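In: Next come a sequence and a model predicted from it.
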Amino acid sequence: MIPLIFLFLGVLQLLPSCSGRAVCEDVGPLTTLKEIKEEIAGYQDAAKAIIDLAVCGKAQNRSFERLALFVDTVGHRLSGSKNLEKAIQIMYQNLIEDGLENVHLEPVKVPHWERGQESAVMLEPRNHPMAILGLGSSVGTPPEGIIAEVLVVSSFEELQRRAPEARGKIVVYNQPYKGYGETVQYRVQGAVEAAKVGAVASLIRSVASFSIYSPHTGMQSYQDGVPKIPTACITVEDAEMMARMASRGTKIVIQLKMEAKNYPDAESFNTVAEITGSKYPEQVVLVSGHLDSWDVGQGALDDGSGAFISWEALSLIKDLGLRPKRTLRLVLWTAEEQGGVGSLQYYQLHKGSISNFSLVMESDLGNFMPTGVGFTGSDKARAIIKEVMNLLQPINITQVLGNGEGTDINYWIQAGVPGASLMDDLNRYFSFHHSQGDTMTALDPTQMNYSAAVWAVVSYVIADLDEMLPR
């Protein structure tokens, strides 16, 4: 998952419902809110059928079992890797065999970075091998590594105050976790800020809500005109230990070795499948997750689960013989972790038909028990989404939260298309995110069933309404 979206997550709040003389009384040029409520109420039987099939019917646990087979077979799927391209070909065949329509691959150029061997060893005040994970696009060290004294700081502000001490040292950031959106800035910008004051490398406390000595990787960015220095994440435990040592005046020396290399861009693909609309096939509700992952764990949670409940949403609708008025389009993005590379190229290719996109949906925040959907759009569109979510009262998942943004759908949202993200327990999610712990063991089949039910009901009803969501 890409960090920029999480700048919004610290302010997520449940928004008030539209009632009385609210601004959303008139949801379209011809349709009143009362009429749209009556139309959506007519989908209760369809919603119940979807929920029953997903949660306790023949499709029960299907998304979990499909995902387990997939990640057990392929493993993690880093941009530019053979694993990712194998995964894309497997998914292409899966979607064809599932009977979905217009299954195809759309070419994308993606970054290709490999971490190679890496290690960090504390040499002073004692010998202590440290668990690390190099950050995406980091440069490597010389073959013999870098041996340098450590400067521990807790913030960028402290780094600036102590800038004269940083030259020739390895900067260790021990920033407190204050939610992903705020804290991830240290992972993204830590190397640049350290290099600006003359550091030779940077080690960042993993951006995680919980740790059992588990480093978490992720993307970082260099800046033109600033030296590129090696950068990696270390565990919360080691960052806090070094902060304690430094506070006592103890000298800390680390040897850092990283073989990381950046290669020319590689060929990859966005993977697409559809249920073609019966009345307005040119109009689209887009349902999505990303197929790539980091090169640790299995990429099961981030974002195998999001990709597979998005596939499951179309499977459930197809299995029930439902065909909405608009096209339901599944897109499994490539190279999301490198900054939404696949989704940007998709947007550039398809933005000419932006007026035909009713809703863009992305599941990339894990698949624990869902609490509702995040939504970005007009008040009029929000009124409709709230009515659709009321169809999920049988499973008590009806909340409409703020901020439906996601890395892969933000281009559309910024251009005015309504967007939705599946929401669940973010603290649990960031315990596993971008770590070796991102495996099937982190997931629960029942919770995935509920996620798929929510995703299918929302996408189907919005795609089948008489009118598109108002901008």
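Out: Thanks, I have the structure now. Numbers count the residues shown, from 1 in each chain.

In: contacts and neighbour counts: CA atoms only from here.
Out: Will do.

In: ok, which stretches of the stretch 351-471 of the chain are helices?
Out: Residue ranges of the helices in the stretch 351-471 of the chain, as given by DSSP state H, counting those that start in this stretch, are 379-390, 410-414, 426-432, 445-464.

In: okay, pairing it with this:
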Amino acid sequence: MKINRFFIIPAVVLATQLSSAQIIVDSKEKLNPIVQNFVNEVNTNSQLEGLAYELLDGIGPRLVGTPEMLAANEWSANKLRSWGIEANLQQFGTWKGWQRGITHVDMTYPRIKSLSATQLAWSPATKKAVEAEVVILPKVSSKAEFDKWLPSVKGKIVLMAQYQKIGRSNEQIKEFATPELYEKLKKEKEQATKEFNDYVKNIGYDNTTLPEALEKAGAGAIAISNWTGIMGANRIFGAKTKSIPMIDIDVEDYGMLYRMSENGAKPKIKIETQSKILPETKSFNTIGMIKGKEKPNEYVILSAHLDSWDGAQGATDNGTGVITMLETMRILKKYYPNNKRTIVVGLWGSEEQGLNGSRGFVADNPEIIKGTQAVFNQDNGTGRVINISGQGFVNSYDYIGKWLNAIPKTVKDHIKTDFPGMPSGGGSDHSSFVAAGVPGFSLSSLNWGYFGYTWHTTKDTYDKIVFDEVKNNVVLTATLAYMASEDPEFTDRTKRSMPVNEKGEVAKWPEVKEPKRDSKGF
């Protein structure tokens, strides 16, 4: 399904976004003139806030298989073309089509209350609103007992997740509780988690098979609360049901319903979800390219994944990586017109389902992979880059160290390096290249609460971006790309001798994995 989106954006938003904080360069530091131009452009003409507005507020979350993902592909390609950069969409597979709709979840008994809840990705819609009693999992200790209880869920809405007695973060408890109380509450929480995990194991199910069993038994809907441990933030992943809705309820409302059900109040909730199941849809990477003038068959790749989960806007996972790489391409096109090697930007699809876009690119573009000088990937939040690993390439220090010397000291001084490091086996898209023996480097950021607060959560929104930190990363990425392009030598790909693990076995270099080309079995 093709979407044409036209944004009426106030001029004040699209105009140059200036910030009081800038990339400061010591007057005694002599930068390469091109690098100095990068710094000047970032300081005086940054387009980051406008790019973020268009992507995050305009298009929104970018779940693979949705019209919004295709809209993001088209938007990013058109943005590159507007800067005079060749761009196209490269298909790597298909995925089940789906589009989020309006979701209403309300408690209707014993009193009226609108609940804070989110439909899980790919969850079936309700043909008509589902209104039913809420029940909790039974206090049983075996699969036989649980299976005997299962028929009683027919027509009910089942709370399937662990109940959280305290909805405060560990950090807040530690700040205000006495040391004795903190230790007591910490142990109670750990014990409750262990007991719940043991319970699920004892009844013979897991997070995938339990929803399937409840659905087969006739449940009207399933509700979970995938709380992060930070107030207000829940993680949103995919539904495990095929015909009934599956929703996530914020910890506060989930706890209220749980206590009511446990105490015999027989609460009822009403669920209305208007999502749409769409036909199987094509999955794309957005590929932009500035042809090299001297070595067009050698490549420097800028890497970030364009897709996201859709509990929020996908701002720090990975909108910040996307706008970093787009802004870097704009600046390189403007201030580095005689690039020696071809500079490629890859904005990957379906990273969240297993690095499928970047793995597809590696599989489908063997000549580019053969000629790739380096890959620079950014994918862990809004913070300034503070770590670069050599990813297991023996001589990576020789070239990464040299390239880093061209970076302004105020940017470089934040960065710790690890050479030769260990190859990444997963986690983000540089891993797809490392597995293929290509020097792929993660530009790892200061987390700014990433893993607890924004990673895959309902709070991953525009306002969590710290643009001054992202500017720092643009200067870094543009300089690394420039230096990698200019380097007279092709990067050495010699792999390190892998260490022996605690079992006495020699660790193996990660294997190249085929992408999932469709959603079968997912």
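Out: Sure, I can see it. Please read these numbers as outputs of a predicted model, since none were measured by experiment.

In: Any idea what the TM-score is?
Out: The TM-score (TM-score structural alignment, normalised by the length of the first structure) is 0.72; 412 aligned residues with a C-alpha RMSD of 4.1 Å.

In: related to what we said a few turns ago, nearest to residue 327 of the first structure, of the helices of the stretch 351-471 of the first structure?
Out: Comparison of those against residue 327 of the first structure by C-alpha to C-alpha identifies helix 445-464 as nearest, at 6.9 Å.

In: what about the helices in the stretch 151-300 of the first structure?
Out: Under DSSP H, counting those that start in this stretch, the stretch 151-300 of the first structure gives helices at 156-161, 163-166, 180-196, 236-247.

In: Need the winner for burial among these.
Out: Compared across the helices of the stretch 151-300 of the first structure, helix 180-196 shows the largest average neighbour count, a mean of 22 (mean count of other C-alpha atoms under 10 Å).

In: Packing partners of that helix?
Out: If contacts are counted by 3 or more C-alpha pairs under 8 Å, 6 or more residues apart in numbering; DSSP states H and E, helix 180-196 of the first structure sits against strand 170-173, strand 201-205.

In: still on that earlier bit, okay if I get the helices of the stretch 151-300 of the first structure as a markdown table plus distance to residue 456 of the first structure?
Out: Output for these, formatted as a markdown table (distance: least, C-alpha to C-alpha, whole Å):
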| stretch | distance to residue 456 of the first structure |
| --- | --- |
| helix 156-161 | 44 |
| helix 163-166 | 53 |
| helix 180-196 | 28 |
| helix 236-247 | 38 |
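
In: Relative to residue 65 of the first structure, which of these is closest?
Out: So among the helices of the stretch 151-300 of the first structure, helix 180-196 is nearest, using C-alpha to C-alpha, at 29.7 Å.

In: Switch the helices of the stretch 351-471 of the first structure over to TSV; also include distance to residue 357 of the first structure.
Out: Written out in TSV, the entries for the helices of the stretch 351-471 of the first structure read as follows (distance: least, C-alpha to C-alpha, whole Å):
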stretch	distance to residue 357 of the first structure
helix 379-390	13
helix 410-414	9
helix 426-432	28
helix 445-464	10
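
In: Return the most buried member of these.
Out: Mean neighbour counts were compared across these using mean count of other C-alpha under 10 Å; the top stretch is helix 445-464, at a mean of 25.

In: Following superposition onto the second structure, what is the mean distance for that one?
Out: Once the two models are superposed, helix 445-464 of the first structure sits on average 2.0 Å from its counterpart in the second structure (mean C-alpha distance after the TM-score superposition for the first structure).

In: The residue nearest to residue 295 of the second structure when sequence neighbours are not counted - how many residues pack around it?
Out: For residue 295 of the second structure, ignoring the flanking residues on the chain, the nearest one in space by C-alpha to C-alpha, 6 or more residues apart in numbering is residue 341 at 4.8 Å. Residue 341 of the second structure: 26 surrounding residues under other C-alpha atoms under 10 Å.

In: Aligned to residue 341 of the second structure, what sits in the first structure?
Out: Alignment of residue 341 of the second structure against the first structure is given by TM-score structural alignment, with residue 326 as its counterpart.

In: Its match and residue 246 of the first structure, how far apart?
Out: From residue 326 of the first structure over to residue 246 of the first structure the distance is 61 Å, taken as C-alpha to C-alpha, to the nearest Å.
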